[in-house]
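Enquirer: with the sequence up front, the predicted model follows.
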Amino acid sequence: MPRSAPLIACLLGLLLVAAPAHAASPPPWGTGESQGQDLAISLVTFSPGDDVASWWGHGSLVVEDRRLGAARLYNYGMFSFDSTMLGRYAMGRLEFWVAEASPSATYRFYRSQNRDVRIQELNLTPEQRVEVGRLLATNVLPENRDYLYHHYNDNCVTRLRDMIDRAVGGQLQLADRAVGRMTLREHTRRYTAVSPPMSVLLDFLMNDEIDRPITRWQEAFLPDELERQVAAQQVKMADGQMAPLVAKQWDYYKSDRTPPPEQPPRYAPWMLLLGLAVGGSALGLAYWGRRGGRLPRVLLGLEHVVLGLGLGFPGTALFVMWLFTDHTVTYRNENLFLANPLTLLAVPLGLMLVFGSVRARRWLRVLWLALAGLGVLGVVLKVIPMFDQDNWRLIAFILPISLGFAGAFHLDRVLARAPGAGREPERQPLPSSLKTP
């Protein structure tokens, strides 16, 4: 079964309004009371929200028996906020489940969050509606409801996609074999563009598994993409005629939020400028403090602490996730050439440098030489096809920093070898008028 990715991406706004995980009584479509012509099956799409978990949007299926006046919303995005949740998530073993909820209460909740509620009633035959209702009523039972979450391969939206595809006899997947608009990384970057720091962090943590070409079917891990594909789908009906998969669609609520960008943001130039600035600052501080000044030494040491925390912690976390967790999307990540557990050593060594440790200066010279060498190696290895991770933005940011800091601790040697270094300036003879008698 697929493992979970480093971010919980399904949005769980329904957690407060959902009904108990298993209802007191089964719905009429689960007991056989409902008739196909009385049922309506709808795909509901909720737009992204403010918190990290809701950046991706959310989706659900609604079953309604208009004759019996029963309706339930099926949400595959439920998980437990208990004491073991963080541990399970850290190990990549987070279990989700499907739960029932009141459609009207759910819609009101999302409206209160100023998030779109868009509804597509599916054009299914009576037999297909009965089958979807029966499957959803079966899935919500305690013995069937749980599944191991994977952000891209098995989440609260892919479960809806698979259910709809099963209802139409595989026609959705057949039509979605075409090449997708962009890679999983590009989709991730455009949905996380609301927070550049978090976007860069996620970009750093994920390997080339999300850089491979994908199909439109795989793109439907996103609620908006599934909605778009369902709206464009034509299916063969019982009489052999082709008809739209969507019978009708409408907005329950339209928010004033800006939708996610259609293309991922172009961070690379800004990241390169920032990397050059940070790396150049180390060279500047080293030159300023070449005569032993205290202030430039302290500033350079504090800069090490900040970098050690900002790059060393993510690099160490990435290394640990590769070795000890089920987060397959972090394995064999090329960004470990740029930041890794070695980078974390900049924190204690930087503090030692603040207090004037000569030993710290020697160790920092070795540390940054090693990190710069690894960074350059990571770039050189890209001539080999297997090193194809889309991490040029991270290279543009981190490699200039490593090179700049490595240069800073070798600046004294460079200056010492410069022409004229270490020699006394030649004395000019005094004018005869200033000579003593």
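Expert: Sure, I can see it. Numbers count the residues shown, from 1 in each chain.
Enquirer: please make it C-alpha for all contacts and neighbour counts, starting now.
Expert: Noted.
Enquirer: distance check, residue 65 against residue 76.
Expert: Computed as Cα to Cα, to the nearest Å, the residue 65 to residue 76 distance reads 21 Å.
Enquirer: swap in residue 312?
Expert: As defined by Cα to Cα, residue 312 lies at a distance of 36 Å from residue 76.
Enquirer: neighbour count for the two, which is higher?
Expert: For residue 312 versus residue 76, neighbours defined as other Cα atoms under 10 Å are more numerous around residue 76 (30 against 23).
Enquirer: which secondary structure element is home to the residue nearest to the more buried one when sequence neighbours are not counted?
Expert: Leaving out its chain neighbours, the residue that sits closest to residue 76 by Cα to Cα, 6 or more residues apart in numbering is residue 98, at 4.0 Å. Counting by DSSP states H and E, the element that carries residue 98 is strand 95-101.
Enquirer: check it against this one:
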Amino acid sequence: MNKLIIALILLFFSLSQSIRGQEDNIKVSLMTCAPGTEIYALFGHTALRYEDTARGEDWVFNYGMFSFNTPRFIYRFVKGETDYELGVTRYPYFEGSYAMRGSSVYQQTLNLTISEKQKLRRLLEENYLPKNRVYRYNFFYDNCTTRARDIIEKCIEGKVVYSEGKERLSFRDIVHQYTKGHEWDELGIDMCLGSEADKPIDTRKQMFAPFYMLEAAKKATIVVGDSVRPLILHEKKVVDVEPEDVREGFPLSPMVCVFILIGVTCFVGWLQFKIRKIIWIWDLLLFGVQGLAGCVITFLVFFSTHPTVGSNWLILLLNPIPLIYLPVMVYRAIKGKKDYYHTINIVCLTSFMMIMPFIQQKFNVTVLPLALCLLICSANHVLLYYRQNNK
């Protein structure tokens, strides 16, 4: 009997050691990559690393794969119908690509049980099936970071609990943190986002940004009944490189360009008074650009499925009306006829500038001077007409 008990104890010990060894062989990590210089890489990136030393496996599962060569890519992106997919690559290639582009990579090893690691592997393999790997990308709610977070949560037997951050930021606040130093990119994004992007969001929604996910994971715990364990075992920097220098783009900032535009508009207005004639080519350029920008904003508001773009109050300033009316405007300017459009435009622009502080939307700093520029142009039309006809 004693020999049987001893044999059972030894068997149990052997099995437990085998399981422990199996658990030690497998390591799953959350990989967070530093931002790059391209607009699609400004916010960083998230992936999952799966290591199994017993099998000689070291894979990176990446939910951020896409191709610019996809048919109608730009149209689909603006409309909110961009498809991303799960890609799998060997870790050395992943590490090398980020090292070459000057992006550091942080590895957070997950504190998972062997069964949770195995379940995660099955879920990743299922996601990688051709019928499952493609998904409809959503910048704020369904991207490479949220996908990695969600699949981690699915494999855990208990619940992942995140500590709520003290600072209630908005989507736009977080976007601005990553577009600092990229003023033209920030302008483009600001023009597209509506008032919904300025509402405070909780910690979970903030995790759309890779480094917010990294910070949330540091403090997160796994709760299984009365048992509590940290989500992250340890963290290290596996790629430590100096970031690439920001590529020099257009030398002038958006604000400088807008003030130059105001200066040119004032000069054109002075010149019109001097020659007593409307320079209609300037109208064609200024109001044409306003109308074209308005077409983009209008499309985003009414047709795009992107979140936070449908509540964009900027449509009061940028809409297609000037573009539609432009032929009539130019005709009346050439003939020297009175154009009520400019009187109405003065009222609308003045009203817009007056209500701007009360609209629950943060506008880019260039919006007010841009509205002022358009106001000056219309005011020049009205004043010149009355000067010519009230001698």
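Expert: Yep, that arrived. Source: prediction; values computed, not measured.
Enquirer: overall similarity of the pair, as a TM-score.
Expert: A TM-score of 0.80 describes the superposed chains when it is computed by TM-score structural alignment, normalised by the length of structure 2; 364 aligned residues with a Cα RMSD of 3.4 Å.
Enquirer: if we can go back for a sec, ok, the residue nearest to residue 76 of structure 1 - contacts?
Expert: For residue 98 of structure 1, the contacting residues are 21, 74, 75, 76, 77, 78, 139, 140, 145, 146, by Cα atoms under 8 Å, 6 or more residues apart in numbering.
Enquirer: what residue of structure 1 matches up with residue 143 of structure 2?
Expert: The equivalent of residue 143 of structure 2 in structure 1 is residue 155 (alignment by TM-score structural alignment).
Enquirer: what residue of structure 2 matches up with residue 199 of structure 1?
Expert: Matched by TM-score structural alignment, residue 199 of structure 1 corresponds to residue 186 in structure 2.
Enquirer: quick one: end-to-end length of stretch 351-362 of structure 2, please.
Expert: End to end - Cα to Cα - stretch 351-362 of structure 2 spans 17 Å.
Enquirer: what do you get for stretch 77-88 of structure 2?
Expert: OK, stretch 77-88 of structure 2 end separation, Cα to Cα: 23 Å.
Enquirer: contacting residues around stretch 214-223 of structure 2?
Expert: Counting by Cα under 8 Å, 6+ apart, 32, 156, 158-163, 203, 207, 228-232 sit against stretch 214-223 of structure 2.
Enquirer: if any of those are buried, put those into a PyMOL selection.
Expert: Command for PyMOL, covering only those of the contacts of stretch 214-223 of structure 2 found buried under the criterion 16 or more other Cα atoms under 10 Å:
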select buried, resi 32+156+160+161+162+203+207+230+231+232
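Enquirer: what's the closest of the contacts of stretch 214-223 of structure 2 to residue 259 of structure 2?
Expert: Closest to residue 259 of structure 2 out of the contacts of stretch 214-223 of structure 2 is residue 207 (37.1 Å), distances taken as Cα to Cα.
Enquirer: how close does that closest one get to residue 145 of structure 2?
Expert: Taking Cα to Cα, one finds residue 207 of structure 2 at 7 Å from residue 145 of structure 2.
Enquirer: common neighbours of the two, please.
Expert: Common neighbours of residue 207 of structure 2 and residue 145 (Cα under 8 Å, 6+ apart) are residue 213.
Enquirer: if I look at the equivalent of residue 90 of structure 2 over in structure 1, how far off is residue 62 of structure 1?
Expert: Using TM-score structural alignment, the partner of residue 90 of structure 2 in structure 1 is residue 102. For residue 102 of structure 1, the distance to residue 62 of structure 1 equals 9 Å [Cα to Cα].
Enquirer: tell me which of the two has more neighbours.
Expert: More neighbours surround residue 62 than the other of residue 102 of structure 1 and residue 62, with 24 against 17 (other Cα under 10 Å).
Enquirer: residue contacts, residue 106 of structure 2?
Expert: By Cα under 8 Å, 6+ apart, the neighbours of residue 106 of structure 2 are 31, 32, 33, 235, 236, 237, 238, 239.
Enquirer: what does the last one correspond to in structure 1?
Expert: Pairing criterion TM-score structural alignment: the partner of residue 239 of structure 2 within structure 1 is identified as residue 253.
Enquirer: now for its match, how many residues are close by?
Expert: A count of nearby residues for residue 253 of structure 1, using other Cα under 10 Å, gives 17.
Enquirer: surely it touches residue 117?
Expert: Yes: at 5.1 Å, residue 253 of structure 1 counts as touching residue 117 under the criterion of Cα atoms under 8 Å.
Enquirer: give me the common contacts of these two.
Expert: residue 111.
Enquirer: hmm, which of the contacts of residue 106 of structure 2 are common to structure 1?
Expert: Counting by both residues aligned by TM-score structural alignment, their matches' Cα atoms under 8 Å, the contacts of residue 106 of structure 2 that remain in contact in structure 1 are 31, 32, 33, 235, 236, 237, 238, 239.
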